[in-house]
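A.B. asks: predicted model follows, preceded by the sequence.
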Amino acid sequence: MSNLTKSKLISVFSELGTQLQSPDEQLSAIINDEKQYNAWFTPESVSRAVIAIGHMLNVHDLENWLSNYNLNFSHVPKKIGLILAGNIPLVGFHDVLCVLITGNYALIKASSQDSRLIKYVLNMLVAIEPTFYDKYIIVERLEKFDAVIATGSNNTSRYFEYYFGKVPNIIRKNRSSVAVLTGNESTEQLFKLGHDIFDYFGLGCRNVSKLYVPKGYIFNFFFESIEAYQPIINHHKYNNNYDYNKSIYLVNSDKHFDNGFLMLKEDKKLASPLAVLYFEYYDNLHSIENSLETEKDNIQCIVTASPLSLKSQLVDFGMSQQPALWDYADGVDTMAFLSNL
C-alpha cells in the first residue's frame, strides 16, 4: 500500500465510481440476475444501489472526506473483520471502502443475501489498481482479526458483543429513519419522500418508517403525491406483507389509512412493518425536537425541510438513500475508528 498516496486513492476510487455509474455488460448481467438469489434485489433496486455508490465516489467528495483524516500508509495493516448486512444491495460497501482506504486488510464476512455484488465490485477495483489484490479476503468465518465492524439486529448485536467485545469494535444495531412534515410540503417534496419510503421496498435503516405530522394533518394530499409508487404492490413479497398486515388490522379493528399499496397507522413506535408507515401527531416543532432527541440512538436519519436544531443526520426529501461518504451509519465515524487503532 506504500505506493498509494492520498491523491492516487482518490483517482482509483473515483474511477471505480465512474465505472459503477455506467455498468459494463458483465455488471449489467449481475444486476439483472440478482433477483434469482434474493427476490428483493430487483434489477431496478440493484441498479439504483450500484449507481448511488458510483455517484458517492466522486473526486470532489473523496477529497473533502479524506481531508479530515491523517492517513498513514506506512503503518502495519490491521486485520479488520467485517460482518456485512444484506438487507439492501451493496449496503456493506462503505465499511469495505473505509478499511481499504485506510491501508488496512479487510476480512469480509458477506451476507448470503448479498455476496455476489460485493465480490464483483472488488474485482473491478483490483482491475483499476492491482495493489488491492491481496488487501482483502472474503471468508465464511472471522478469525485472527485485530478489530471488528459488525452490522446486525438488536438480537445479533448481543452475540457480536460477546464474541468481539475483547477487540476494538463497532457493533451496529437496528435503527429506523423518520420524516417530519409541517403540512406545507409541495407535491414534489412529498413525491421525493416516496423514494425515502419505497426505495429498496423500505428494507433499509435509512428508509422512512414513521411520519411526524402536525395535529389535524389530512393525509389526502400525501397519498395523492405518492400515487406514482403504486406499482410496488406488484412485487409478490411486498404484496404478501401488505396483505398480511392489512388482514391483522382488519381482524383487530385497528384504525388505519389505506391507499391500496401503503397503510398508515398511528403508533408511538419507530419501526413499522413492511407496507406500513407509522405516524404520530405533534403540537409544535419544539416538542418534536425533544421527542427525536430522546430517540436519537434509535434513529438513523431524519427527512425534513424544517430547520430542526438537532445534531442527528438531517436530510432533504428524497435523499435518505443517497448518503454521502461522511454520512456514517449510527453516526459513528468509521474512518476515525480505523485511523486510531
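C.D. replies: Perfect, I can see it now. Numbers count the residues shown, from 1 in each chain.
A.B. asks: please make it C-alpha for all contacts and neighbour counts, starting now.
C.D. replies: Noted.
A.B. asks: ok, residue 30 - contacts?
C.D. replies: With contacts defined as C-alpha atoms under 8 Å, 6 or more residues apart in numbering, residue 30 is in contact with 116, 117.
A.B. asks: distance check, it against residue 43.
C.D. replies: For residue 30, the distance to residue 43 equals 9 Å [C-alpha to C-alpha, to the nearest Å].
A.B. asks: residues near residue 36, how many?
C.D. replies: Counted by other C-alpha atoms under 10 Å, the residues lying close to residue 36 total 10.
A.B. asks: got it, and residue 167?
C.D. replies: Counted with other C-alpha under 10 Å, residue 167 comes out at 12.
A.B. asks: residues contacting it?
C.D. replies: Here residue 167 is in contact with 146, 147, 148 (C-alpha under 8 Å, 6+ apart).
A.B. asks: same question, residue 38
C.D. replies: 113, 114.
A.B. asks: tell me where the protein has helices.
C.D. replies: 6-21, 25-33, 43-56, 59-66, 93-101, 116-128, 154-164, 187-198, 220-225, 236-251, 285-294, 334-339 (DSSP state H).
A.B. asks: and the ones you listed as JSON lines, adding distance to residue 175?
C.D. replies: As requested, the helices of the chain are exported to JSON lines (distance: least, C-alpha to C-alpha, whole Å):
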{"stretch": "helix 6-21", "distance to residue 175": "27"}
{"stretch": "helix 25-33", "distance to residue 175": "27"}
{"stretch": "helix 43-56", "distance to residue 175": "19"}
{"stretch": "helix 59-66", "distance to residue 175": "24"}
{"stretch": "helix 93-101", "distance to residue 175": "17"}
{"stretch": "helix 116-128", "distance to residue 175": "23"}
{"stretch": "helix 154-164", "distance to residue 175": "9"}
{"stretch": "helix 187-198", "distance to residue 175": "15"}
{"stretch": "helix 220-225", "distance to residue 175": "24"}
{"stretch": "helix 236-251", "distance to residue 175": "20"}
{"stretch": "helix 285-294", "distance to residue 175": "13"}
{"stretch": "helix 334-339", "distance to residue 175": "17"}
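A.B. asks: closest to residue 276 out of the ones you listed?
C.D. replies: helix 236-251 (7.5 Å; C-alpha to C-alpha).
A.B. asks: what comes into contact with the closest one?
C.D. replies: Under C-alpha under 8 Å, 6+ apart, the answer for helix 236-251 is 39-40, 201, 232-233, 255-256, 261-263, 273-276.
A.B. asks: second structure follows, compare the two:
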Amino acid sequence: MVLDDKKKAFITLGKFMSQFTAVPFVSDAQVPNNASFFDSFVELMHSSVHYNGWFTIEQVMHAVRTWSNSLTEENINIWTSKYNLESEPLKKVGMILAGNIPLVGFHDLLSVLLSGNIAIVKLSSNDQKVLPFLVRYLISIEPGFDGRVVFVEGRLEGFDAVIATGSNNTARYFEYYFSKYPSIIRKNRNSVAILDGNESEEQLIALGRDIFTYFGLGCRNVSKFYVPTGYNFDAFFNAMFHYKELIEYEKYSNNYDYNKAVFLMSEFKILDNGFMTIMEDKGYASPISSVFYEYYDDLNELSNRLLDEEQKIQCIVSNDLIDGSIAFGETQEPKLWDYADGIDTMEFLLKL
C-alpha cells in the first residue's frame, strides 16, 4: 500500500464518523459505503451502554467527535510530515488495549497502520464493539488494510513488538512477559490543573469538561487541582454546577454515594455540592465523583515538583501558569501529535 492511499482511507473514516457527532444523526450521501454501515453504527452507538455501563451514547459520541475532528487531511498531513512513512516493514505489533473510555486504543492502531505494520489487537472486555466496527468500515473503503488488523482472544502470540496499556500492577507483568521485545508499556497516569484564582467563569466551566468527560475515567481527566493558599472555592463550585445532571446517571450516582460515605466514615474533611466532592490530598488518583486538591504557596516550587513527578502525570492544565500546560477544556481534545505518556509512538514503530 502507498502512504497516500492509507491517509485517504483514514480521512474517509473521519468523514464517516462526522455523521455521529450530534443528534439526530444525519446520513451524508457523499460518504462511501454509507448504505451498508450507517444504520448499523447508529444501532451500535445506542447499544454501547449495554456492553459497558459507562459507555453512554453521549460519551461514545464525544469519542467519535474527537476522532472525526482529528482525521482531516490537514491534521494527518501535519502529523505525518515529520516521518518517513514510504516503506512497509509489515512488522507484527501486538496491542493490548485498555477499555476505560471509548476508542482509547485508536491512536495506537492508527500509528501502526500508517507506519506500514500489522496490528495484532487484544481488546479489553470493556470495549469490544466500536473499534472492530470502524476497522470493518476502513477495510471496506481500502481493501489493502484487509489482514493488517487481527483481533485475538486469549494469549497474545506471534508479534515482533508490543504496545500495552494497563494499571501499574499489570504493567509489571507486561514488563516481565514482554522483556525480550521492543515495547511501549503504559501505566497509570492522571492529569492535574493549576489555578491562581483569576480564572474566568468560562475557564472554570471548561475545567469541568476536563474533570467530567467520560465520568473522569481517562488518564487525561483532571483528577486533582492545585490552588493558592487561601483560595475561595465559591467560583469553582458555581462553575461545576453546570454538570449537576451527572448525578442522574445511576452508576455515577452510586459511586458518589459510596465514596462520600467512605470519606465521612473516615472523618476526612470534604467539600460537597450534591454531586461531587473535593478533598485535600497529596495523591493524584481520586475516585469517581471526587477530585483532590492541594494548596501551594510558590508557583515555581510547584512547577519543579510536578516536573519531578512527570511519570505520574499525563496533562497539566492552567491559564499559562507554567510551561507545557494546556488550556482549560482541551484535555480530551488531543492532537494527533499529542502522544500518550510523551512517548512518540510513530518513532518507536519506525525503528522496529
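C.D. replies: The structure has been received and is ready for your questions. As the structure is a computational prediction, the values presented were derived from the model and not from experiment.
A.B. asks: so what number do they get for TM-score?
C.D. replies: Overlay of the two chains. TM-score (TM-score structural alignment, normalised by the length of the first structure): 0.96; 334 aligned residues with a C-alpha RMSD of 1.0 Å.
A.B. asks: nearest to residue 214 of the first structure, of the helices of the first structure?
C.D. replies: Each of the helices of the first structure was scored for nearness to residue 214 of the first structure using C-alpha to C-alpha, and the closest is helix 285-294 (8.6 Å).
A.B. asks: count the residues that sit near the counterpart of residue 110 of the second structure in the first structure.
C.D. replies: In the first structure, the residue matched to residue 110 of the second structure (TM-score structural alignment) is residue 97. Using other C-alpha under 10 Å, residue 97 of the first structure has 15 other residues around it.
A.B. asks: ok, residue 97 of the first structure to residue 289 of the first structure distance?
C.D. replies: 33 Å.
A.B. asks: which of the contacts of residue 167 of the first structure are buried?
C.D. replies: Burial by neighbour count, 16 or more other C-alpha atoms under 10 Å: within these this picks out 146, 147, 148.
A.B. asks: and the last one, what pairs with it in the second structure?
C.D. replies: Matched across to the second structure, residue 148 of the first structure falls on residue 162, judged by TM-score structural alignment.
A.B. asks: pretty sure residue 113 of the second structure is touching residue 148, no?
C.D. replies: Yes. In this structure residue 113 of the second structure lies within contact range of residue 148 using C-alpha atoms under 8 Å: 7.4 Å.
A.B. asks: who touches both of these two?
C.D. replies: Joint contacts of residue 113 of the second structure and residue 148 (C-alpha under 8 Å, 6+ apart) are residue 119.
A.B. asks: and the residue mapped onto residue 265 of the second structure from the first structure, how far from residue 272 of the first structure?
C.D. replies: Correspondence of residue 265 of the second structure to the first structure, assessed by TM-score structural alignment: residue 251. Distance, residue 251 of the first structure to residue 272 of the first structure, by C-alpha to C-alpha: 18 Å.
A.B. asks: so which of the two has more stuff around it?
C.D. replies: Neighbours were counted for residue 251 of the first structure and for residue 272 using other C-alpha under 10 Å; residue 272 has more, 18 against 9.
A.B. asks: got a list of what the more buried one touches?
C.D. replies: Contacts for residue 272 of the first structure (C-alpha under 8 Å, 6+ apart) come out as 209, 210, 278.
A.B. asks: okay, these in CSV with neighbour count and distance to residue 306 of the first structure next?
C.D. replies: Putting the contacts of residue 272 of the first structure into CSV (neighbours: other C-alpha atoms under 10 Å; distance: C-alpha to C-alpha, whole Å) gives the following:
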residue, neighbour count, distance to residue 306 of the first structure
209, 27, 18
210, 27, 16
278, 22, 20
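A.B. asks: quick one: which of the residues you listed hold up in the second structure? List them.
C.D. replies: Here is what carries over to the second structure from those, by both residues aligned by TM-score structural alignment, their matches' C-alpha atoms under 8 Å: 209, 210, 278.
A.B. asks: closest one of those residues to residue 5 of the first structure?
C.D. replies: residue 209 (41.5 Å).
A.B. asks: what is the equivalent residue in the second structure for that closest one?
C.D. replies: Counting by TM-score structural alignment, the partner of residue 209 of the first structure is residue 223.
A.B. asks: over to residue 169 of the first structure?
C.D. replies: Residue 169 of the first structure maps onto residue 183 in the second structure, by TM-score structural alignment.
A.B. asks: thought its match was touching residue 163?
C.D. replies: Yes. At 5.6 Å, residue 183 of the second structure counts as touching residue 163 under the criterion of C-alpha under 8 Å.
A.B. asks: between the two, who's got more neighbours?
C.D. replies: residue 163 (25 against 21).
A.B. asks: from residue 291 of the second structure, how far off is the more buried one?
C.D. replies: For residue 163 of the second structure, the distance to residue 291 of the second structure - C-alpha to C-alpha - is 30 Å.
A.B. asks: for residue 342 of the second structure, same thing?
C.D. replies: According to C-alpha to C-alpha, residue 342 of the second structure stands 24 Å off from residue 291 of the second structure.
A.B. asks: more neighbours, the two?
C.D. replies: Legend: neighbour count by other C-alpha under 10 Å for residue 342 of the second structure and residue 291, higher for residue 291 (22 against 12).
A.B. asks: burial of residue 222 of the second structure, as a residue count?
C.D. replies: Around residue 222 of the second structure there are 32 residues (other C-alpha under 10 Å).
A.B. asks: please name the residues that touch it.
C.D. replies: 190, 191, 192, 193, 210, 211, 216, 291.
A.B. asks: quick one: contacts for the first one?
C.D. replies: I take that to be residue 190 of the second structure. 218, 219, 220, 221, 222, 223, 284, 285, 312, 313, 314, 315.
A.B. asks: one more pass at 6 Å, please.
C.D. replies: In this structure, residue 190 of the second structure makes contact with 219, 313, 314, judged by C-alpha atoms under 6 Å, 6 or more residues apart in numbering.
A.B. asks: so which of the residues you listed sit within strands?
C.D. replies: 313, 314 (DSSP state E).
A.B. asks: highest neighbour count among the contacts of residue 190 of the second structure?
C.D. replies: residue 219 (23 neighbours).
A.B. asks: pull the contacting residues for that one.
C.D. replies: With contact set as C-alpha under 6 Å, 6+ apart, residue 219 of the second structure has these partners: 189, 190.
A.B. asks: just give the number of residues close to the aligned residue in the first structure for residue 57 of the second structure.
C.D. replies: Matched to the first structure by TM-score structural alignment, residue 57 of the second structure sits across from residue 43. Neighbour count of residue 43 of the first structure, defined by other C-alpha under 10 Å: 17.
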